[in-house]
Structures are given as C-alpha cells and as structure tokens.
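>>> pasting the sequence and the predicted model now:
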Amino acid sequence: MHYKTTKAKSFALSVSAVALTAGIFLSATAPVRAGETLTIFSAVSTTNAMNEIVAAYKKKVGKIRVSFGATSTLAKQIENGAPADIFLSADNKWMDRLEKKKLIINDTRIPVVANSLALVAPKGSDFTIKVEKGMKLTEALKGKRLAVGDTDHTAVGLYFKDSAKYLGIWKSVEPTLAKANSVRAGLAMVERGEVGAGVVFKTSGLVSKKVTIIGEFPQESHGPITYPIAQIITSKNPDVRKFYDFLKTDEAKAAFAKYGFIPIIK
C-alpha cells in the first residue's frame, strides 16, 4: 500500500512538472500582441532627442519605454539576452558585431541620423587650438588631461582613436586620456573642470551650457558617424514598424535636428 501511494504521488508530481514546463514554454513562445510596450535601447548621446520622440510616440501611437547607455554596454546587454525590441546605436561597428552574431534582423537595419566629433573645453577656460593634422594637443592641455569615452569600447572613443591616428597625434595624446564609460560621462568631466578639454559628439557639446566647442574633427579622419537602428532578432512586437514609421515623421526629424543631429532616415 505504501509503495502504491508513493508511486501515485510521484506520477502526480511528474504530470504537474510537465504541465508547468509546457506552460512556461508556451508563455515564452506566445506571440506578442499589438499594443504591448515597445522597448528601445538607445545610445546615450541621443537622450535629449529620443526623450522628446518617445514622449510624442507615447501620446500619439502607443506604449513605449527607452533605456539609454553607452553603445558598447547596450550591445553587450543584447548579447546577454536583455529584452529589447529595437537598438539605436551610435556606432556601426557594434551593430556589425550584433549582425555577425545574428542578433538583429538584417533587413531592418537602416541609418537614422548623422553626427560629428567635436573638441570641447570648460566654458570660460583659455584652452584653444585649431583641429588639424599635427596639432599640438598635448601642449595645449598644459599638463591637464583629455576626457573621452573608452577608446576600445565606446563609440565616441573608437571614432576619436581613428581620428587621432589620422591626424598623427595618437601616440602623444594617448597618455593624457581620461577615459570615461560613455560620451555623457566624458562630457561631465569637462563640465566640472576636471580636465583641460574633452572629445564628444557635437550634439552632446551643443546641449551643454558648461562647455565651449573649440572645433570639429575632419569627417575624413574617421568613419561616417551615422546612427543605425535595427530590430532585435528575439523581438516579436508588431509595433516595431510603427516606431520606424514615426521616426520618419517631420516631428521626429525636428526633434533630432533640434539637438544637432542630421536626420538621414528614409
């Protein structure tokens, strides 16, 4: 009798486990219905413009949330399975990496806006220099450091590294770098006067009242600074298309232009 009771209980537990597993599987693979919250991962340099765009989308179209961060950080989170529907990157290299790993839907990858690279200094400082080949940037810093995003990971840092090599100043300026984990973090160093100058995206310099744009790095010194967008391979949200369409509206383009971006989405 004891054996039969134990066997019955075991069978019941097995059935429950199978049912639970099936329920979890069905829940995980169930299609996302239109109207569910759309999740965007967006490069931190787009914060001001995207906050306006997301607010307008939420008011006129549907549910949406956005998470900002360094492009490299967001890309790594996507690689680790973070739940996102759309990725707006400040760097094509990181999007290329996700594409090679088959983590985005290739047909949805398109450029949205363009930007440029700028040299900034604390407002009111006497820092000055002309951005050109062979410029004496280290001397102009007068012993102070140059803030920039990490030159091995962040979008702004990777662009600057290419530009500095093109201008022939990389070896001399590399030891002076104060590397930040994002363009915003680097900008904050300049705003607080912790460094002599910094390299940021022009759009970031334009929105700050605490820095002065000293000059822009030549476009030919680095790859095109375009921001690609793509749908994440695991996303099943049908409202992705609605957001793409909204980015093409005059309202969204005006929001980008307001903060110095050049809308190029078609």
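The structure has been received and is ready for your questions.
>>> going forward, measure contacts and count neighbours with C-alpha atoms only.
Fine.
>>> strands of the stretch 101-250 of the chain, residue ranges please.
110-114, 117-122, 146-149, 177-180, 197-201, 211-216, 226-231 (DSSP state E, counting those that start in this stretch).
>>> which positions within stretch 29-38 qualify as buried?
Using 16 or more other C-alpha atoms under 10 Å as the test for burial, stretch 29-38 gives 37-38.
>>> over to stretch 65-78?
66, 68-75, 78.
>>> in a markdown table: these, plus secondary structure and distance to residue 7.
Output for the buried residues of stretch 65-78, formatted as a markdown table (DSSP: H, G, I helix; E, B strand; the rest coil; distance: C-alpha to C-alpha, whole Å):
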| residue | secondary structure | distance to residue 7 |
| --- | --- | --- |
| 66 | strand | 52 |
| 68 | strand | 54 |
| 69 | strand | 54 |
| 70 | coil | 56 |
| 71 | helix | 55 |
| 72 | helix | 54 |
| 73 | helix | 51 |
| 74 | helix | 50 |
| 75 | helix | 50 |
| 78 | helix | 45 |
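>>> ok, so of these, who is nearest residue 246?
Set against residue 246, the nearest of the buried residues of stretch 65-78 by C-alpha to C-alpha is residue 66 (14.9 Å).
>>> now do the SS call for the nearest residue to the closest one once chain neighbours are set aside.
Once flanking residues are discounted, residue 66 sits nearest to residue 40: 4.6 Å by C-alpha to C-alpha, 6 or more residues apart in numbering. Using DSSP: H, G, I helix; E, B strand; the rest coil, the structure places residue 40 in strand.
>>> what's the burial count for residue 40?
Residue 40 has 24 neighbours, counted by other C-alpha atoms under 10 Å.
>>> does it touch residue 65 like I think?
Yes: taking contacts as C-alpha atoms under 8 Å, residue 40 lies within contact range of residue 65: 6.2 Å.
>>> in the host helix or strand of residue 24, which residues are buried?
Per DSSP states H and E, residue 24 falls inside helix 2-29. Applying a neighbour-count criterion of 16+ other C-alpha under 10 Å, one finds nothing buried in helix 2-29.
>>> let's bring in a second model and compare:
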Amino acid sequence: MSRFACFFIAAAMLSGFFPAAQAQHGTLTVFAAASMKNALDDVDAAFRAKTGIRVVASYAASSVLARQLEQGAPADVFVSADTDWMDYAVAGKSIDEPTRVNLLGNAIVLIAPNDSKIATVAIGPGFDLARLAGDGRIATGDVKAVPVGKYAKAALEKLGAWNAAAPKFAFADNVRAALLLVSRGEAALGIVYATDAKADPGVRIIGTFPADSHPPIVYPVAATAAAKAGTADYVAFLRSRAAKTIFEKYGFRFLVRPSA
C-alpha cells in the first residue's frame, strides 16, 4: 500500500469518514443490571442484526458494576437497576451525564417454588411475611447495596413486616442469584423483580408489592465517560420502538417516548 493510501485511511478514520463502529472493531461493552439479562440479550441481538455491531454484556448487581466503573473497568454503557448507583457513577465521573435517561420500570414480587403449597397472598399493611415463611428462608438481594434488596427492605418497612422477617432472610449478590435459591427450593420465598419471576419457570408469583410501598423502580441508562464513538447509536437503539417491543415482552415498563 502506498504512503498516500495509508495517510488517506488514517485521516478518514480520524475525521469520521468511516463508521465509528468499524473504527472501533465493531464491538461495544455494556455493564447491565443482572435482572436485564434475558431482555437485553434479545435487544443486543436485534441491534447487531441491524448494524453489524457486536455487544458484549456483563451482568451483575448494579452496585458491583458501578464500583468496577469507578476502578476503571472498560465499558461503553451502564444500565443500573436504580437511580442511586447511576448517581454514584455520575459523582465518580464514570458517566457521560448528558446521555443519561430513565429507560425502564419494573415491580417487585413475592415468589415461591413452583411446587410450594403456599397460596397467593394479598400484600398490604400488616402483611406477616415472617409467618408466611415459617421455618424457611426468604431470598433477595443484599439490602445494603443490591437494588432489589433495597426496594424489598423499603417495602417491608413501610408495611410493618421487616423487623419480624429480617432474621429469615438469605441475602444474595444479585437478583438472579436470589431467584435461583427459590427456583432450586433452597429458599421458601423470595423477593425479586416481576421480570425475573417471569423468566424462570421454576418459580411462581404469589404476591405483588404495592407500587407505593417502595421508591419507584427505575432503570437509568447512560454512556460512560470512556465510551467509544459509536456508543450513541446503541443508546439511541435502546430507546427505539424495536427495543420497546422486546423490553415489554419481558415485562418491563418503557418510560420514554420511543424513537423510530
């Protein structure tokens, strides 16, 4: 290749003549809350089919991901299961704040293994979760850090059920780990997102927590401060009608006006 050709290619890449994703080898890295796995895998597949850009997703508790970003872990997009951990990432300058948007909503539910004899219950003030669990354990995320656990504790405190039930809890590193404890029969009950319960045939929903018993469940998304040039197209796709259809299929509420 001639010296002039090499110069032209280099200049074209720097000027944006070639697509940004091509210049970045066609791969984006997304850090996303564990509860998003099934839905986001499908969204990412649809994005790749449309653009040819591969998305590598890393799923974990939002708290873990936010701290990894703080420590310099390479990612282009962060999707948190609550606003607190997105705020944390913003404060640590890990996030490109103008790209932030509240994308999805969810609900928390009480689940039991499919073969459990526990009947459907109405969850409200005076709800006796400790009595319902009996000698069994109750699984959810770590109430000090994992969003689903924080939502669960807030709801139970408001309903007057936390103090009695607290000793029966088994705290997991993320919501999917809590779901697995119930699905395997290692916990009698669990508090997870409605979307998680829908994704696992080994559990059934026996009650839904009132929306006003806990802070609104909001999933914000944003590009990271170190995002590749092609990231904006992916964030835009998350807001598209195509993505909305997929997210709603899995039970999420779409909180933004969808783009084309």
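Happy to help now that I have it. Fair warning: this is a prediction, and the values are worked out from it, not measured in the lab.
>>> what residue is smack in the middle of the second structure?
residue 33 (2.9 Å; C-alpha atoms, centre = their mean).
>>> is it true that residue 34 of the first structure lies in a helix?
No: counting by three-state DSSP, residue 34 of the first structure is not part of a helix but coil.
>>> tell me the counterpart of it in the second structure.
With TM-score structural alignment as the criterion, residue 34 of the first structure lines up with residue 20 in the second structure.
>>> and for residue 115 of the first structure?
So residue 115 of the first structure corresponds to residue 106, using TM-score structural alignment.
>>> got a list of what the counterpart of residue 172 of the first structure in the second structure touches?
Aligned by TM-score structural alignment, residue 172 of the first structure pairs with residue 164 of the second structure. When contacts are counted by C-alpha atoms under 8 Å, 6 or more residues apart in numbering, residue 164 of the second structure touches 129-130.
>>> about what we covered before: do you know which of the strands of the stretch 101-250 of the first structure lies nearest residue 29 of the first structure?
Set against residue 29 of the first structure and scored by C-alpha to C-alpha, those come closest in strand 226-231, at 17.6 Å.
>>> tell me which residues are up against the closest one.
For strand 226-231 of the first structure, using C-alpha under 8 Å, 6+ apart, the contacting residues are 85-92, 95, 104-106, 108-115, 240.
>>> in helices, which of those residues appear?
92, 95, 240 (DSSP state H).
>>> for the aligned partner of the second one in the second structure, which non-adjacent residue is closest in space?
With TM-score structural alignment as the matching criterion, the partner of residue 95 of the first structure in the second structure is residue 86. Once its chain neighbours are removed from consideration, residue 86 of the second structure has its nearest residue in residue 80; the separation is 6.1 Å (C-alpha to C-alpha, 6+ apart).
>>> before we move on, the earlier item: wait, the match of residue 95 of the first structure sits on residue 66?
Yes: using C-alpha under 8 Å, residue 86 of the second structure is in contact with residue 66, at 7.3 Å.
>>> re the thing from before, can you check which of the strands of the stretch 101-250 of the first structure gets nearest to residue 10 of the first structure?
Of these, nearest to residue 10 of the first structure by C-alpha to C-alpha is strand 226-231, at 44.8 Å.
>>> what residues in the second structure pair up with that closest one?
With TM-score structural alignment as the criterion, strand 226-231 of the first structure aligns to 218-223.
>>> one more: stretch 68-81 of the first structure?
The aligned range for stretch 68-81 of the first structure is 59-72, by TM-score structural alignment.
>>> which residues outside the helix or strand encompassing residue 22 of the second structure are in contact with it?
Residue 22 of the second structure belongs to helix 20-23 when elements are defined using DSSP H and E. Contact with helix 20-23 of the second structure is made by 13, 27, 53, 229-230, as judged by C-alpha under 8 Å, 6+ apart.
>>> can you flag the buried ones in those residues?
Buried among those (16+ other C-alpha under 10 Å): 27, 53, 230.
>>> if we can go back for a sec, what's the closest of the ones in helices among the contacts of strand 226-231 of the first structure to residue 201 of the first structure?
Set against residue 201 of the first structure, the nearest of those by C-alpha to C-alpha is residue 92 (14.9 Å).
>>> and that closest one, what does it touch?
Residue 92 of the first structure neighbours (C-alpha under 8 Å, 6+ apart): 226-228.
>>> list the buried ones in stretch 143-153 of the second structure?
So for stretch 143-153 of the second structure, counting by 16+ other C-alpha under 10 Å, buried means 143, 145-153.
>>> now stretch 182-192 of the first structure
Those would be 182-191, for stretch 182-192 of the first structure by 16+ other C-alpha under 10 Å.
>>> redo those residues as JSON lines? Include distance to residue 121 of the first structure.
Listed next are those as JSON lines, based on distance: C-alpha to C-alpha, whole Å:
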{"residue": "182", "distance to residue 121 of the first structure": "17"}
{"residue": "183", "distance to residue 121 of the first structure": "14"}
{"residue": "184", "distance to residue 121 of the first structure": "14"}
{"residue": "185", "distance to residue 121 of the first structure": "14"}
{"residue": "186", "distance to residue 121 of the first structure": "11"}
{"residue": "187", "distance to residue 121 of the first structure": "9"}
{"residue": "188", "distance to residue 121 of the first structure": "11"}
{"residue": "189", "distance to residue 121 of the first structure": "10"}
{"residue": "190", "distance to residue 121 of the first structure": "6"}
{"residue": "191", "distance to residue 121 of the first structure": "8"}
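>>> filter the residues you listed down to the ones in helices?
183-191.
>>> with distance to residue 145 of the first structure as extra columns, can I get those in CSV?
Below are these laid out as CSV (distance: C-alpha to C-alpha, whole Å):
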residue, distance to residue 145 of the first structure
183, 16
184, 17
185, 14
186, 11
187, 13
188, 14
189, 10
190, 10
191, 13
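>>> and these, which is closest to residue 124 of the first structure?
residue 191 (10.9 Å).
>>> any idea what that closest one aligns with in the second structure?
Checking TM-score structural alignment: residue 191 of the first structure goes with residue 183.
>>> so its match touches residue 198, yeah?
No: using C-alpha under 8 Å, residue 183 of the second structure is not in contact with residue 198; the gap is 11.9 Å.
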